[in-house]
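>>> next come a sequence and a model predicted from it.
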Amino acid sequence: MGKGAHAQLSGMGIGNGTAMGVVRRMPDPLPEPVDIPSARTAAEELSCAVGALEETAAFIRSRGEQAVGAAREILDAQSLMAEDPSVHEDVSRLVMAGKTAARAIFESFSSFRAIVAGLDSYLAERVSDIDDVMQRTIAYARGVAAPGIPESETPFVLVARDLAPADTVTLDLTTVLAFVTTEGGPTSHTAILAREKGIVALVAVADAQSIADGDLVIVDAAKGAVTVSPSESEQKAATAAMEERAAQRARPATPGALADATPISLLANIGSVDGVDEAVKYGAEGVGLFRTEFLFFGATAAPSVEEQQAAYTKVLTAFPGQKVVIRLLDAGADKPLEFLNSEAEQNPALGQRGIRALLANEGILRSQLQAIAGAAGQTEADAWVMAPMVATVEEARSFSAIAREFDLKSVGIMVEVPSSAILADRILAVSDFASIGTNDLTQYTLAADRLQGSLASFQSAWHPAVLRLIAEVGSAGAALHKPVGVCGEAAAEPLLAVVLVGLGVTSLSMSAAALADVRDELSRHTLAQAKEFARLALAADNAEDALAAVLGAAR
């Protein structure tokens, strides 16, 4: 495609936003360091390499301190890559063998990258995050600038292969109107951070490399389309859409409801105490997913009951009279903890994680429940508690029995694996509610690692196989008069949120910045329409056809 040629490219949209602007492309990665003998002593090269690793870790950690929720977790994990003793040992070995600092860093991280890229299990961080750490460290070792967001005095649309978490967290939203990436998927770190910041974005745009610097583009996340060199009429339509969305987001937040006044609770996902203010700001009706991992990760031992209770109390205090669903520690797989997951596993995604790990370490489970019960007793919030990664009726029953020993009134489970969806009627018979984690449910249903970029096309919760499992849970909830929520990334996709309601979901929880778009989309459709959209999606053969069918009926 030549510069200025009209074209429309497709990808996966994040949210409902529209943006229009001139393209600036992300600079290409630094070239591979040439493998030539060093002109310096090994000690000098080693000092350079260690200094570069330390500088990278410090830079990423400083970015993490500016972030909250998932962004902080991702950046913390990245900083640990640069501090990993095994990486330092490998770099030292290569330098002592005569490599330059830059070459040693490249070879060490490339080996790590190859191992991660070649595994099918649900691992620590995706390959693009490793690439980012490697690129930054090589840049520091060479004394040059690392590839990053282009500087510009005028607003622009960013086009890149992918965005590093450290760049996404600090995007200047007065300058970056939207971004378009070649890689990524709906549950990639790039997509998750875009939702958290409310950025108009399109990921997995296969032909994005054909867009040139200076091209005028329209990015329509709702349609999953990038229009290159749009016509005058297309520009006018985009301007009208942007003005309408701005007016909609400026209106005071109201409780979530369909067009026929059917109430649908709109809740926020938060990853730490820091996420409370944003949830309140965007009008969340409570919290549908309070992740408690922030208290445990990076620690060598489980935090005390008192430490946990203090943190939980801060969050519950912010939502008097409102529901706050607290998810117990979800460790294992890509989030191992030394004091919880001590044994090496060949396939951590199918190993000792979630409720399995907690039931095997009942002292940690009980201390967390004790802290939650204590915090609930000190506040006016409606505290609910749920167990992660429940796969069987026995796990649900065991967790429910232990939780009720602490007088917790609402005890539920996460539906993240097909078995719990298929057995939803029996699991809900011993639980008070279910919350569907669509990220993991999609991954396990389609047998596709959600952190592996090459499998992005398998990561859509629009897939009828995933929707059919959600429908099973919705039907079981309706029959037993038990609430069913969704707290995965699917809840933040406005039109998909309507389909979820049609499948029997009664509440939706998402990043706070996504609430306005979902609230607006729900208000446009009745329950009868939502059920019809669900029927159309279930009748499709794949995710693309399901989305197309619902788009055709809704627009």
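That came through, no problem.
>>> only C-alpha atoms for contact and neighbour calcs from this point on.
Fine.
>>> in the helix or strand I105 falls within, what counts as buried?
Secondary-structure assignment from DSSP states H and E places I105 in helix 101-117. For helix 101-117, a neighbour-count test (16 or more other CA atoms under 10 Å) marks 101-109, 113, 116-117 as buried.
>>> and for stretch 7-24?
Neighbour-count burial for stretch 7-24 flags 9-24 (criterion: 16+ other CA under 10 Å).
>>> quick one: which of those is nearest to V276?
For those, the minimum distance to V276 (CA to CA) is 21.4 Å, reached by G15.
>>> can I assume the closest one is in contact with D220?
No - checked against CA atoms under 8 Å, the pair G15 and D220 is beyond contact range at 9.3 Å.
>>> which neighbours do those two share?
Residues touching both G15 and D220 by CA atoms under 8 Å, 6 or more residues apart in numbering: V200.
>>> longest strand in the protein, by residue count?
Ranked by residue count under DSSP state E, the longest strand found in the chain is strand 18-25.
>>> now the strands for the stretch 151-300 of the chain?
156-160, 176-181, 200-203, 216-220, 225-228, 265-270, 286-291 (DSSP state E, counting those that start in this stretch).
>>> putting a second one here so we can go through both:
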Amino acid sequence: MRDLMRGIGVGTGSAAGPVARMAPVPALPAPRAVADPAAEAAAVRAALGAVVTDLEERAARTSGTGSQVLSALTMMAADPALADRAAGLAEQGTDGAHALATAFDGFRAALVAAGGYFAERAPDLDDLRDRAVAHLLGLPTPGLPDPGHRYVLVAEDLAPADTALLDPERVLALVTVRGGPTSHTAILAKALGVPAVVGCTGASELADGQQVLVHGADGVVEPDPSPEAVERAAAHEHRRRELLAGFQGPGRTADGHPVSLLVNLGAPHELAGAAAADAEGVGLFRTEFLFLDRAEAPGLAEQAAAYRKTFAAFAGRRVVVRTLDAGADKPLPFVLSADEQNPALGVRGLRSAVRDPQLLETQLAAIAEAARDSTAQVWVMAPMVSVPREAAEFAARARAHGLPMAGAMIEVPAAALRADRLAESCDFFSVGTNDLAQYAFAADRTLGDLAELLDPWQPALLELVATAARSAAGHGRPIGVCGEAAADPALALVLVGLGITSLSAAPVSLPGLRAALAAHTLAQCRELAGLALLADDAATARAEVMSRMSER
């Protein structure tokens, strides 16, 4: 067996199989002279058209999130301004491949400069550029391999067009060289329940057909494992799945301490699966789907109709609605300010209500109208709360609309540190670990190089969660976690030990959370939390907790 490779574990369970690597990105050839600029420009437009057609065909074969992702990519590839820029360069004598690369790179630079949501879309343009260049050069299009058997997918990183088509029946596990715990690859792996390790730099050495054993829980990849190791891992995975199948109902620790297990919900197509899950409700209902990709905000009637469907699907259960989490970090023309120099630190979330109070008023009115027709327990919370005054004003506005449960997201360090004051006006808290980590460590979520700082096991992040939880407990307020951290069974035990009262994750994550809780008492959770808080870094915290868990 070769030396173990380590990265960040983001999936669940273990899986072994042969490696299949992503098709390589086409290399740009040396610049060449253009004999017929008009023909070169036509070839550039044809290459972009081929990309659009390919994406449209993929979208037609896909449903749900995959179809939406591919449709969004199709719109980007079909942008007339992009085609005009690339064709214009070709008409000026630039060869087609370099004309495409230059045009895409210019658009990419603009997105990166905009920051926030826009910067997160920059890799999408890289993927589209590579596809267009491949079409123009007559080379294989980069994308998922098809070796004719099940495989472990190894890649530098996964483009959205590839993740949208990933089939868990064919892909045994994921290993990427780049990426962090909040990357779209990590989120997808968790949603599909596929073992995955991201940020594994050693994976670039793995060859097609090479056998590997991937441990999603602890972020380890074993190249050329022994048959005995594979057999042990398979037996362990079989026992794990059998164990998970035996746990149902509300979340409870071994000594009966209740921990609500909830699902995250962010788009209409997710509703049926989320409602059918063995969950106590929705811990995070993202409402941005109603506002994105449109020139003006939806009206009260349209919003109320959408909320009513969700509340009906979760009749009798809790639904925590997050008001619009948009502004400078999401492309909403009716919220966006063109003069924002640093969108990630700009007018977003609740702050947008200062710029346009009617946005929040209409949304709260729509939520209240839909709630009146439902038996769902509707709670409402504001994102990006920073100071007690904001929490108090939001709670007052929510209650004025007849919404009795008003809370605040804890995703800014200032909110965690002053949670005691926030709790005087809020009925509950919900911790968004992704943003809380980003702001606590001054680490951009979009940068894979900073993945270690964004690891939810970071003791400083857990200290902020503990501070907020103590304040919530002091006022008798429930406090949940709805970030990616909530999907990790081992970390969930730590969070419960810190005082978290509910966990909200993708439906596929709930059985693992339920089983982990049932196997540990509240006192043991508190012991694990203490170990994590005393650690010097995320890796040590994870290792200490996993070691203590294995002793039981």
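On my side now, so go ahead. All values derive from a computational prediction rather than experimental measurement.
>>> next, format the strands of the stretch 151-300 of structure 1 as TSV and append mean neighbour count.
Below are the strands of the stretch 151-300 of structure 1 laid out as TSV (neighbours: other CA atoms under 10 Å):
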stretch	mean neighbour count
strand 156-160	25
strand 176-181	26
strand 200-203	30
strand 216-220	25
strand 225-228	23
strand 265-270	28
strand 286-291	26
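>>> how about those in JSON lines, adding distance to A479 of structure 1?
Formatted as JSON lines, those follow (distance: least, CA to CA, whole Å):
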{"stretch": "strand 156-160", "distance to A479 of structure 1": "48"}
{"stretch": "strand 176-181", "distance to A479 of structure 1": "43"}
{"stretch": "strand 200-203", "distance to A479 of structure 1": "38"}
{"stretch": "strand 216-220", "distance to A479 of structure 1": "39"}
{"stretch": "strand 225-228", "distance to A479 of structure 1": "40"}
{"stretch": "strand 265-270", "distance to A479 of structure 1": "19"}
{"stretch": "strand 286-291", "distance to A479 of structure 1": "22"}
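>>> out of these, nearest to V498 of structure 1?
strand 265-270 (12.1 Å).
>>> which residues does the residue sitting nearest the centre point of structure 2 contact?
Centroid check for structure 2 by CA atoms, centre = their mean gives I187 as the closest residue, at 4.3 Å. I187 of structure 2 is in contact with 10, 181, 484, counting by CA under 8 Å, 6+ apart.
>>> shared with structure 1, which of the residues you listed?
Of the contacts of I187 of structure 2, the ones still in contact in structure 1 (both residues aligned by TM-score structural alignment, their matches' CA atoms under 8 Å) are 181, 484.
>>> just the contacts of I187 of structure 2 now: which is nearest E296 of structure 2?
Using CA to CA, E484 comes nearest to E296 of structure 2 of the contacts of I187 of structure 2, at 30.6 Å.
>>> helix or strand for S420 of structure 1, which one?
S420 of structure 1 belongs to helix 418-422, assigned by DSSP H and E.
>>> quick check: what element follows that helix along the chain?
Downstream of helix 418-422 of structure 1, the next assigned helix or strand under DSSP H and E is helix 424-429.
>>> which residues are contacting that following helix?
Helix 424-429 of structure 1 has contacts (CA under 8 Å, 6+ apart) with 392-393, 396-397, 420, 434, 472-473, 476-477, 480, 482.
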